[in-house]
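Visitor: Just the structure for this:
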Amino acid sequence: MYTIILVKLAIGFIGLWIITFVIGRKEIGQITPFDFFTSILISEIVGNTLYDKNVTYAHLIYALALWALFAYLIEFLTVRFVKIKRLTEGRTVLLVERGEINQQLMRSCKLDFNQLMTMLREKDIFNLVEVNYLLYETNGTISVIKKPEFDQVRVKDLNLRAEPSSLSIPVIEKGVIQTEALRGKYVPEEKIRKLAREQGFQDMTRIAYAEYNEDKDELTIIDK
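Guide: Model (predicted):
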């Protein structure tokens, strides 16, 4: 019995991992109503088969494969057809326009002012007066455009020279060199070792974490 549970759990784990990549990373970063329904159903498929002796490994694999195919088909259709996308994901709602709150739309979204203010505070906005436009996104978050008088001053507004932002790439973690920690960006191992040696690190295992800045061609190192 314990072996059967172990095998089914392993199949379920691998199956869920594959499904996540088949239907896209959006499942993790952006939960829509359809995504929520999918996650519940998949957990039911795996959970209900673990202790059922009448459900074989083949049944479990078949159920996961069938649902993965169905979910992928829905994702494909939502990309191709706008109406289906609206049906499965809903539409972004304009709750505040030019500083005016649409309370009717708030009620239809099942939102009250306490919930709205909580989401605003998470964006460092503590007063509704500051809001010019507010969009209630399909994943349950909000996007806000402040009124001009409350907006932050940008560098170009002050006619100051701004240095472009640069990307730092993790290249060493717990003493292990990672030449491609970011997919699509390769940093040669010899370059990593050379920059580390320049800072007095002959032994890479002494490094807890290191980031490589391509623009400055330098390594930022955190010692163990």
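
Visitor: hey, let's count contacts and neighbours off CA atoms from now on
Guide: Will do.

Visitor: Pull the contacting residues for the residue most central in space within the chain.
Guide: In the chain, the residue lying closest to the centroid (CA atoms, centre = their mean) is residue 29, at 2.9 Å. Contact analysis of residue 29 by CA atoms under 8 Å, 6 or more residues apart in numbering lists nothing.

Visitor: Which of the residues in stretch 168-187 are classified as buried?
Guide: 168, 169, 170, 171, 172, 173, 175, 177, 178, 179, 187 (16 or more other CA atoms under 10 Å).

Visitor: what packs against the longest helix along the chain?
Guide: Counting residues, the longest helix found in the chain (DSSP state H) is helix 57-80. Judged by 3 or more CA pairs under 8 Å, 6 or more residues apart in numbering; DSSP states H and E, helix 57-80 is in contact with helix 2-22, helix 33-50, helix 82-89.

Visitor: Just give the nearest non-adjacent residue to residue 224, would you?
Guide: residue 208 (4.8 Å; CA to CA, 6 or more residues apart in numbering).

Visitor: what sits up against the strand or helix carrying the one you found?
Guide: Using DSSP states H and E, residue 208 falls within strand 207-213. Contacts with strand 207-213, where a contact means CA under 8 Å, 6+ apart, come from 166-175, 192, 201, 218-224.

Visitor: quick one: contacts for residue 174?
Guide: So residue 174 contacts 205, 207, 208, 209 (CA under 8 Å, 6+ apart).

Visitor: For the third one, give its distance to residue 91.
Guide: Okay, so that is residue 208. The gap separating residue 208 from residue 91 is 45 Å, by CA to CA, to the nearest Å.

Visitor: which residues touch the host helix or strand of residue 114?
Guide: Residue 114 is part of helix 113-121, with elements assigned from DSSP H and E. The contact list for helix 113-121 (CA under 8 Å, 6+ apart) reads 126, 127, 128, 141, 142.

Visitor: Now find how far off-centre whichever helix or strand comes after that helix is within its chain.
Guide: Note on helix 113-121: by DSSP H and E, the next helix or strand toward the C-terminus is strand 131-136. Computed by CA atoms, centre = their mean, to the nearest Å, the chain-centroid distance of strand 131-136 equals 22 Å.

Visitor: And this one, please, so the two structures can be compared:
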Amino acid sequence: MFIMIFLKLAIGFLGLWVITFVIGKKEIGQITPLDFFTAILLSEIVGNTIYDDNVTYLHLIYALFLWMLFSYSIEKLSNHFIQFRRLTEGRAVLLVDKGEINQKLLQACKLDFNQLIVMLREKEIFDFSEVAYVLYETNGKISVIKKPEYEYVRIKDLGLQVKQESPSIPVIEKGQILLDTIRGIKMNEVHIRSMAKEQGFTEIKEIAYAEYNQEENKLVIIKKR
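Guide: Presented below is the predicted three-dimensional model:
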């Protein structure tokens, strides 16, 4: 009995992990209604089979595989067919147009004025007169365009020249070299060791953490204590 529960829990954990990577990772704020439904159903599939003696771990594997196949197929169809994506994810709704609230669409989205004002405050907008357009996105958040006179001044508006920054890349952690911490960026171990040596670190084990700064072509190093 206990061995079977352990096997089911282990399979459920690994299965959900695999499904997450197969169908894609999203932040909580990006979850669509389909993703929410998927999460609930997966929890039911795993939860209801753990303590049911009539359901073996093979049944659990089969159920997880089928749901992964369904979810993967829906994701692929959504990516290839716009109409199908609209069906599964919905469409953005224009709640405010040129400063005027569309009350019919607001009600259709099951929102009221107070909820809209709260979401605007979360965008650091405390005066509705500043708003020109509001889009209610499929993930339940809003995107806002302010009226021109209330927009922040941008650097290009001032005619200033700026240099585009690029992300720093973690390359060393706890004395170990990391070559592919960011998917799509591959680091060279020889180059990492060379830069560390130039900064006085002959042994990588002496470094607790290091990031590679692409603009300056050097490491930002935190030494072990």
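
Visitor: Once they're superposed, tell me the TM-score.
Guide: The pair, once superposed, lands on a TM-score of 0.91 when counted by TM-score structural alignment, normalised by the length of the first structure; 224 aligned residues with a CA RMSD of 1.8 Å.

Visitor: hang on, the earlier thing: the helix holding residue 114 of the first structure to strand 131-136, inter-axis angle?
Guide: Calculated by axes from the mean of the first three to the mean of the last three CA atoms, to 10 degrees, helix 113-121 of the first structure forms an angle of 110 degrees with strand 131-136.

Visitor: Onto which residues of the second structure does helix 113-121 of the first structure map?
Guide: Matched against the second structure by TM-score structural alignment, helix 113-121 of the first structure falls on residues 113-121.

Visitor: After superposing both structures, state the mean offset of that stretch relative to the first structure.
Guide: Superposing on the first structure and averaging over aligned pairs (mean CA distance after the TM-score superposition for the first structure), stretch 113-121 of the second structure comes out at 2.6 Å.

Visitor: What are the buried residues along that stretch?
Guide: Of all the residues in stretch 113-121 of the second structure, those buried under the rule 16+ other CA under 10 Å are 116, 120.

Visitor: And stretch 48-60 of the first structure, by the same measure?
Guide: 49, 50, 57, 60.

Visitor: so how far is that stretch from its chain's centroid?
Guide: 32 Å.

Visitor: Residue in the second structure paired with residue 222 of the first structure?
Guide: Under the alignment (TM-score structural alignment), residue 222 of the first structure maps onto residue 222.

Visitor: Give me the buried subset of the contacts of helix 113-121 of the first structure.
Guide: Taking 16+ other CA under 10 Å as the criterion, what is buried in the contacts of helix 113-121 of the first structure is 128, 142.

Visitor: Can you lay out the contacts of helix 113-121 of the first structure as CSV showing distance to residue 74 of the first structure?
Guide: Below are those laid out as CSV (distance: CA to CA, whole Å):
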residue, distance to residue 74 of the first structure
126, 39
127, 40
128, 38
141, 23
142, 25
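
Visitor: List just the nearest of the contacts of helix 113-121 of the first structure to residue 67 of the first structure.
Guide: Comparing those against residue 67 of the first structure with CA to CA places residue 141 closest, at 27.5 Å.

Visitor: Can you give me the buried ones in stretch 187-196 of the first structure?
Guide: 187, 192, 193, 195, 196.

Visitor: which one of those sits closest to residue 72 of the first structure?
Guide: Distance to residue 72 of the first structure, by CA to CA, is smallest for residue 187 among those, at 34.3 Å.

Visitor: My understanding was that the closest one contacts residue 177; is that so?
Guide: No. Residue 187 of the first structure lies out of contact with residue 177 (CA atoms under 8 Å); the separation is 10.0 Å.

Visitor: what sits in contact with each of the two?
Guide: Listed as contacting both residue 187 of the first structure and residue 177 by CA under 8 Å, 6+ apart are residue 171.

Visitor: got the contact list for stretch 150-162 of the first structure?
Guide: Contacts for stretch 150-162 of the first structure (CA under 8 Å, 6+ apart): residue 130.

Visitor: ok, the aligned residue in the first structure for residue 63 of the second structure - contacts?
Guide: Alignment note (TM-score structural alignment): residue 63 of the second structure maps to residue 63 of the first structure. Contacts of residue 63 of the first structure were listed using CA under 8 Å, 6+ apart, and they are residue 45.

Visitor: Next one: residue 63 of the first structure relative to residue 204 of the first structure, how far apart?
Guide: On the measure of CA to CA, residue 63 of the first structure and residue 204 of the first structure end up 46 Å apart.

Visitor: Also residue 34 of the first structure?
Guide: Applying CA to CA to residue 34 of the first structure and residue 204 of the first structure gives a distance of 46 Å.

Visitor: quick one, which of those two is more surrounded?
Guide: residue 204 (19 against 16; other CA atoms under 10 Å).

Visitor: The more buried one maps to what in the second structure?
Guide: Aligned partner of residue 204 of the first structure by TM-score structural alignment: residue 204.

Visitor: Quick one: residues contacting the closest residue to that match other than its chain neighbours.
Guide: Counting by CA to CA, 6+ apart, the nearest residue to residue 204 of the second structure once its immediate chain neighbours are dropped is residue 175, at 5.3 Å. Counting by CA under 8 Å, 6+ apart, residue 175 of the second structure touches 204, 205, 206, 207, 208, 209.
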